[in-house]
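J.: predicted model and sequence below, questions to follow.
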Amino acid sequence: MSQKAFASQGDLEEKKVSFVKLADNAYAYTAEGDPNAGVIIGDDSVMVIDTLATPVMAQGLIDCIRSVTDKPIRHIVLTHYHAVRVLGAAAYGAETIIASQGTYELIRERGEADMMSEYGRFPRLFRSFESVPGLTWPNLVFENRMTLWLGKTEVRIMHLGRGHTKGDTVVWLPREKVLFAGDLVEYASALYTGDAYLGDWPQTLENLRALGAEKLVPGRGEALQNAAEVNAALDGTKAFIDALFGSAQAAVAAGKSLNETYKATYAAMQPRFGNWVIFDHCMPFDVTRAYDEASGIRDPRVWTAERDTQMWAALEG
């Protein structure tokens, strides 16, 4: 492997945004593999699921919302704590910012470190970073699940297990059978697993599958428009996890170093997953976490900007 630019610092190409109607009251905001967001329009107000990375960037989503409704944006749901998902929240003027207990704990524990780490990794996604007023804090925190009624629209907000992080949250519209899955599910996009619980993630995916979604908004990739596409995305996500964690477990059992594990895992996964968005970005972080978990480090270590660059130099330098 030739030396690569750090993380996604070399990714400068702007992506085409799509605002896709999934039901009369539900929309997906996607951008060719950049982070997605979701929108639910209730009788009197709007809910936004994930906020984009800065208030300036959030304006693009707000413009899409205003193209279909003038109802106030009153609710935000954070699917997890990562900066690219939450730091645009100030733009919406929402009254309620909802997160799981696990997400709240992660913001408190490592939100500041994550903000600077992510900004360094993927500067294009943090356009006008100076517009971020600080960390985004939820003001409504739930343990496992809650239900919110937006007039006649039932919205179930649930933590169905650990995976991408310990606080992963999905938003489910049971009548419409639309699921907003956050980064628990990706479609034709590499999984970022630097903060993951890889041993738990496959079961969490099966918990999502049991909902019977007919449409699904993944964390990255196109909105999925039927049950067959939903199941294909769940299967693809699980295949990536199985390949990554299985390789790391075998390497640790064989006494291989992290560097040896990285080279072997990259070579094994590249033929199937190498054309997925941000594959080269994710793999050093992914293998580092997989190696840790396979070695018995139960909870992910905190990523900092300094740790990021040290790891990248060790594996890609």
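T.: Here it is on my side, so go on.

J.: CA only for contacts and neighbour counts going forward, please
T.: Noted.

J.: who are the packing partners of the top strand by length along the chain?
T.: Within the chain, and with DSSP state E defining each element, the longest strand by residue count is strand 34-41. Taking 3 or more CA pairs under 8 Å, 6 or more residues apart in numbering; DSSP states H and E as the contact definition, the neighbouring helices and strands of strand 34-41 are strand 26-31, strand 46-49, strand 215-218.

J.: which of those strands is buried the deepest?
T.: The highest mean neighbour count among the helices and strands packed on strand 34-41 belongs to strand 215-218 (a mean of 27), with neighbours defined as mean count of other CA atoms under 10 Å.

J.: beyond that one, next helix or strand please.
T.: Where DSSP states H and E defines the elements, the next helix or strand beyond strand 215-218 is helix 227-253.

J.: check it against this one:
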Amino acid sequence: MRFLGFLFLLLAASAQAGDIGAPDNMLKPIKASAHCYYVQGLAGAASSANQGFMSNAGFVVTPAGVVVFDSLGTPVLAEGLIRAIRKVTSQPIKRVIVSHYHADHIYGLQAFKAIGAEIWAHQGGKEYLASEEAPLRMKQRREDLFPWVDEKTRLLSADRWLSGDENFELGGLHFSLHHVGPAHSSEDMAMLVKEDGVLFTGDLIFKGRVPYVGDADSAAWLKALDRLATLKPSYLIPGHGAAAPDAAATLQFTRQYLQYLRQTMGRAVENFVPFEEAYAGTSWKKYEKMPAFHEANRSNAYNTYLLMEKESIERPK
């Protein structure tokens, strides 16, 4: 019996390993403009069912090379993205811009590094790499997303750390990088491709699912959204969900969710209502049927409650 059990485990592991290439079937580039493409992750949280493919990544094809925005959440996904790019162009992949140092956007960096791409990120990412959270998240992902995240998956530092906004040109296209953090994270970067009017936002924008707020500064996040609006993009590619030509409407979903969290949890803090009572007494009807609601909404509300307490204490009397 023990032998049969061991044999079953071997067969299961082999079958799972055989599925490692499956994400290629999902990594189909969507053309957003003359030069810009993206792949759209599945809705919901990272899981073995979606193989960690739950965030977006994009790329811009120029006559002098390719600029990639984010690297997806596993090395296997990143390798699939590289193959997808190769189906669109034979131009070399020159640069990867990191929107922020969260697992679903950076675990694929090593695949791009292996082909000689240069990694750019805001220097706030250094704090994440040195934090206690980074190895804990890696351990959790190795357990939840094995074999797509395994002992060979590693965290990479940027080749160039940016201290703020940055502009560059490649192949006649002009790129502007905008540091608008701290918002969703301390190092949030957005990328505007000026000739195409396409804005890659990372997780400053979510569409079609409940955002992940975590311990973010939601007040600063709302200001970051206002700044993105001033860029007047004609096409917006979020960190999660479908891209949209109506940038203003797409910005509104994330803005309204953050405002609702702050209004409901802020009112509870002002009235000294305990969190459990406040959460139970809040209507989540608008969001409860959306992907990632059960995984994210309660922690979003709790962290917002704590933030509103902090803001209340720090507010001048």
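T.: Now that the structure is in, tell me what you want to look at. Being a predicted model, the structure only gives us computed values, none of them experimental.

J.: TM value for the aligned chains?
T.: The pair, once superposed, lands on a TM-score of 0.81 when counted by TM-score structural alignment, normalised by the length of structure 1; 277 aligned residues with a CA RMSD of 2.3 Å.

J.: picking that back up, ok, and what's touching the longest strand of structure 1?
T.: Residues outside strand 34-41 of structure 1 that contact it (CA atoms under 8 Å, 6 or more residues apart in numbering) are 15, 25-30, 46-52, 65, 69, 84-85, 150, 180, 182, 217-221.

J.: one more pass at 7 Å, please.
T.: Residues from elsewhere that reach strand 34-41 of structure 1 (CA atoms under 7 Å, 6 or more residues apart in numbering): 25-30, 46-51, 180, 219-220.

J.: and what of stretch 221-240 of structure 1?
T.: Where contact means CA under 7 Å, 6+ apart, the residues beyond stretch 221-240 of structure 1 that reach it are 28, 30, 32-33, 185-189, 202, 205, 213-217.

J.: kindly report the same for stretch 243-252 of structure 1.
T.: Applying CA under 7 Å, 6+ apart, the external contacts of stretch 243-252 of structure 1 come out as 198, 261, 265, 269, 290-291, 294-295.

J.: what do you get for stretch 181-196 of structure 1?
T.: By CA under 7 Å, 6+ apart, stretch 181-196 of structure 1 touches 33, 79, 163-165, 170-171, 216-222, 233-234, 237, 276-279, 282, 285-286, 289, 300.

J.: what range does that stretch cover in structure 2?
T.: Under the alignment (TM-score structural alignment), stretch 181-196 of structure 1 falls on residues 201-216 in structure 2.

J.: to the chain's geometric centre, what's the distance from the matching stretch?
T.: For stretch 201-216 of structure 2, the distance from its own C-alpha centre to the chain's C-alpha centre is 8 Å (CA atoms, centre = their mean, to the nearest Å).

J.: same deal with stretch 220-233 of structure 1?
T.: Its chain's C-alpha centre lies 16 Å from the corresponding centre of stretch 220-233 of structure 1 when counted by CA atoms, centre = their mean.

J.: in that stretch, what's buried?
T.: 220-225, 227, 229-231, 233 (16 or more other CA atoms under 10 Å).

J.: farthest pair in these?
T.: Largest separation among these by CA to CA: 220 and 227, giving 17.8 Å.

J.: the strands in the stretch 151-300 of structure 2, which residues?
T.: Listed in chain order, the strands found in the stretch 151-300 of structure 2 under DSSP state E, counting those that start in this stretch are 160-162, 166-170, 173-179, 189-193, 198-206, 235-240.

J.: those into a markdown table, with extra columns for distance to residue 110 of structure 2?
T.: Supplementary listing: those in a markdown table, determined by distance: least, CA to CA, whole Å:
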| stretch | distance to residue 110 of structure 2 |
| --- | --- |
| strand 160-162 | 15 |
| strand 166-170 | 23 |
| strand 173-179 | 22 |
| strand 189-193 | 20 |
| strand 198-206 | 19 |
| strand 235-240 | 20 |
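
J.: those: which one's closest to residue 131 of structure 2?
T.: Of all those, the one in closest proximity to residue 131 of structure 2, counting by CA to CA, is strand 160-162 (17.1 Å).

J.: counterpart of that closest one in structure 1, which residues?
T.: Using TM-score structural alignment, strand 160-162 of structure 2 corresponds to residues 140-142 of structure 1.

J.: in the matching stretch, what's buried?
T.: By neighbour count, with 16+ other CA under 10 Å as the criterion, the buried positions of stretch 140-142 of structure 1 are 141-142.

J.: how distant is that stretch from the center of its chain?
T.: Distance of stretch 140-142 of structure 1 from its chain centroid, counting by CA atoms, centre = their mean, is 19 Å.
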